[in-house]
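Asks: sequence and predicted model, in that order:
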Amino acid sequence: MFDLKLTGIKGLVVLVVLVSVALVGRAHANPRYASIVINADTGAVLHESNADASRYPASLTKMMTLYMLFEAMQQGKMTLDSRMPVSVHAASMPQTNIGLRAGETLSVRDAIPALIVRSANDAAAVVAEALGRTESNFGRLMTEKARQMGMHSTIFRNASGLPDRAQITTARDMVKLSVRLMKDFPQYYPYFSTQSFRYRGITYNSHNRMVRNTHGVDGLKTGFIRASGFNVATSAKRDERRLIAVVMGGKTAASRDQHTVKLLDRSFKKATPAQLVASSNHTSDTTHSRSNSLTDAPIPAAKPIVSLTGEPDPAAILRGEFMPVSDVSENSNLPKSNSWAVQIGSYFEPSRAHAQAQAATRWVAGEVAVVEVEISNRIFYRARVVGLQKNQAFNACQSLSRNGMDCMVVRS
């Protein structure tokens, strides 16, 4: 047992160690957890936790299958009345399914609710073969489409989300897909609020209880396999503001839903309508799964991890949290200079800082720089893209935000 009869500096050190050990234990309590909440209109990240960590998409995969189907319809290759053949492969898909038999056909009109409401694996395979000849080839087409969307961390191998160790994604990529479904196919998005559909005399009810139970929620999709835990991508609109949340790795469907509701409620409250609309004024709440694990414990109020000057909050350093930086307004009180930079984040390792800065150059032009700073007797490394004029820096930061990277404009 620990001897707690300590005072002064020695006692404080022991207390810090005990707290740190407890937090590390909680961080590993649910290694599958990841989450992100964004403003659908601006792309501003309002919350994220493990958003870039590899996860199994499970049936969130079917959102991409639907995207491919909606695109084929928009291009005139399919209509709601088009009928797709059911192969032996499709008919052999395990539950959940709608009992399709080889040699039959399935209409697009029935396939859409089968995928959304029932999350039918047999219907997913039918769509895959209709659009890609084989499901494996369709997986390649899905992956190519994901790359075009900026989903650089996603690989698809099947159309359903059934277990495949090579089929991976991230919470950030899934929120990008959610946005694209809504913006590219607004005429089809209402399908995602469907609560039941009837096929061959059987009524199927939706697994997505958030649509009927949560204020403002009007879509998208749930998913589960044993390796992934309980996933959900959901969209909510309140007072003309729309947020999209992705939560992955829930221990139960109920705890996943409760946690998602808390994230949505907090994200709607944490910013004024003007702040939610202005993409150049957003802040990001990024923490490890330690503080956002899917438990019944209340989610703590959002705390900034860095100040507007890019300095880490010492309390966040103690918690061991990753330190992003948030975009600031062009009307802020930043020093005036002809040399500006976009700061991507502050990191404990110089290699990670360099990698993040290098990744940013996929969307903005500039030179990569890593700046070493000492704060509270600890060395940190700031990732920056430098050599920009003021307007270039603000435009670059907005471009990065649209592509899911947090940033801040600073004088270099």
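Replies: In hand now; what should we look at?

Asks: use CA for all of it now, contacts and neighbours both
Replies: Fine.

Asks: what's the local residue count around H47?
Replies: Counted with other CA atoms under 10 Å, residues neighbouring H47 total 22.

Asks: quick check: it touching I36?
Replies: Yes. The criterion here is CA atoms under 8 Å, and H47 meets it with I36 at 5.4 Å.

Asks: now name the helix or strand holding F380.
Replies: Following DSSP states H and E, one finds F380 within strand 378-388.

Asks: swap that for S235, please
Replies: Using DSSP H and E, S235 sits within strand 229-238.

Asks: what helices or strands is that strand leaning on?
Replies: For strand 229-238, the elements it packs on are helix 171-184, strand 217-225, strand 241-250, helix 253-270, judged by 3 or more CA pairs under 8 Å, 6 or more residues apart in numbering; DSSP states H and E.

Asks: here comes the other one, which I'd like you to weigh against the first:
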Amino acid sequence: MRTVFATLKRIHAPLLSAMLAILTALAVAIGPAQAKQDYAGIVMDAKTGKVLYSHKGTAKRYPASLTKMMTLYMLFEALDTGRVTKKTRIRFSRHAASMQPSKLGVKAGSSISVQQAIYALAIKSANDAAAAVGEHLGGTESKFAQMMTAKARSLGMKNTVFKNASGLPNSRQLTTARDMALLGIALREHYPHYYRYFSTRSFKFGKRSYRNHNRLLGQIRGYDGIKTGYTRASGFNLVSSVEDKGRSIVAVVMGGRTGKSRNAQMAKLIRQYLPKASRGRDRIVVAKAGGGAGNVFASLLKLVKRAPLPEPSPREPDPAPVVTAYAAPTPAPSQVIGRSPDPLTTASVKPAAPVTSAAASEPIAIRESISGWHVQIGAMPSKHSALARLEKARSALPGLFDTVANYTETVESGGTTLYRARFAGFTSKDAAWGACSRLKKAKFDCLALKQ
């Protein structure tokens, strides 16, 4: 018997060695994607960029479906630059249709609207819709992933690399809790007019109704999104946004063992750290970078002072204005999405450097006194609605505000927090009142004032 085994071993030794080499290579290639990652979390003050809590906040993690936050950022940017509209049809290729669940199940050759795609990504977390959006905006999903990574760099997400549009497993697709918090704040600051999609509870597609995967919606006061994610390797991930009583945070939990434990940890972080967030002025946290927006930021930074100012009292009647993150959208070349560099075309636009600290470890909290003529177009119950009002005015009167910046000013009135929506940087009284005249004709309330 021993002789027989010895003979078989000699005969099959080369084959066994080859098989062992293949298995070893596979283990190296897929091992990281199968190794479950442990917990990482962060809580960031959405008004100042200050980190209120961090546990392994800069450790590399798999984003899973948090990836779709960047896919949506790119889609929102394409909407604002006019490359697509909400009615634009997104066609599903064989590649997109072949994605693993969660998915809509759209057949290859069929299409959905951009509006449906947004709902599918934000609520259903549909992988096939993500791939289709990536192909529509980037030509191929892999090229779109390069564009996503470039956009991440322009937002200060220095430790993030994207390899697909959905978050399906890829051992080279990595991020950190800190980077995801920055992306969450960027979505709030740059696209407040689209942000409501993240708090939508459900949507109907065909004959089916899909419920938002984020079960904390409606469970915590002031909770307004953002996104869940899960793969075996990543564990249960969640980025959350909360705004209540003048305070605002974005929190990230990655590597939860179950959806329930992840949600419990997130609720605990919100309870513990929201009361520690600033009730003061809104500041630039994540700057929009690139393209024609650079001139707006250059002129804006000439108006501001970086010297820290004392925090205002909640009862202070007229706090100094603070600039939120904004740069006016500029039409992009046909092969460039928004204002990010497209590594796939010679018509690339080099982005302006994001407003971050020299070490890029924390966003700069900019406080400023802005002198000159300002225009106010209303006082809103939330920062998001004030920013949305400013965006609406820019869209209604293209070109009028290309050389000015906008900001929100927080003020207490009768125990209620209001957010004044203002433009700053008018060169004269005539320029400010001229802008007001055009705004009033466009059905906007308007007041010109000198600071």
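Replies: Done, it's in. The model shown is predicted, which means the values in this text are computed figures rather than measured ones.

Asks: picking that back up, quick check: buried residues in the strand holding F380 of the first structure?
Replies: By neighbour count with 16 or more other CA atoms under 10 Å, strand 378-388 of the first structure contains the buried residues F380, Y381, R382, A383, R384, V385, V386, G387, L388.

Asks: can you name the next helix or strand after that strand?
Replies: As assigned by DSSP H and E, the chain's next helix or strand after strand 378-388 of the first structure is helix 390-402.

Asks: quick one: that following helix to helix 171-184, angle?
Replies: Our comparison of helix 390-402 of the first structure with helix 171-184, counting by axes from the mean of the first three to the mean of the last three CA atoms, to 10 degrees, yields an angle of 100 degrees.

Asks: which residue in the second structure lines up with P190 of the first structure?
Replies: Per TM-score structural alignment, the equivalent position to P190 of the first structure in the second structure is R196.

Asks: which residues touch the closest residue to its match other than its chain neighbours?
Replies: Nearest non-adjacent residue to R196 of the second structure, counting by CA to CA, 6 or more residues apart in numbering: D224, 7.8 Å away. By CA atoms under 8 Å, 6 or more residues apart in numbering, the residues touching D224 of the second structure are R196, F198, S199, L217, S240, S241, V242, E243.

Asks: how about the strand or helix carrying I9 of the first structure: buried residues?
Replies: Counting by DSSP H and E, the element that carries I9 of the first structure is helix 8-27. Within helix 8-27 of the first structure, the residues scored as buried using 16+ other CA under 10 Å are V14, L23, R26, A27.

Asks: what's the first one aligned with over in the second structure?
Replies: In the superposition onto the second structure, V14 of the first structure corresponds to no residue when matched by TM-score structural alignment.

Asks: please report the distance of V14 of the first structure from R266 of the first structure.
Replies: Per CA to CA, to the nearest Å, V14 of the first structure is found 34 Å from R266 of the first structure.

Asks: what do you get for the third one?
Replies: R26 of the first structure sits 21 Å away from R266 of the first structure, taking CA to CA as the criterion.

Asks: R180 of the first structure now?
Replies: For R180 of the first structure, the distance to R266 of the first structure equals 24 Å [CA to CA].

Asks: what's the answer for V368 of the first structure, then?
Replies: Here the criterion is CA to CA. By it, V368 of the first structure lies 35 Å from R266 of the first structure.

Asks: between the two, which one's more packed in?
Replies: Taking neighbours as other CA under 10 Å, V368 of the first structure and R266 compare with V368 leading, 21 against 17.

Asks: so that one touches H354, yeah?
Replies: Yes. Using CA under 8 Å, V368 of the first structure makes contact with H354 at a distance of 7.3 Å.

Asks: of all the helices and strands packed on strand 229-238 of the first structure, which one comes closest to Q95 of the first structure?
Replies: Judged by CA to CA, the one of those that comes nearest to Q95 of the first structure is strand 217-225, at 11.3 Å.

Asks: what range in the second structure does that closest one sit on?
Replies: So strand 217-225 of the first structure sits over residues 223-231 in the second structure, by TM-score structural alignment.

Asks: look at R422 of the second structure and give its secondary structure.
Replies: Secondary structure for R422 of the second structure, judged by DSSP: H, G, I helix; E, B strand; the rest coil, is strand.
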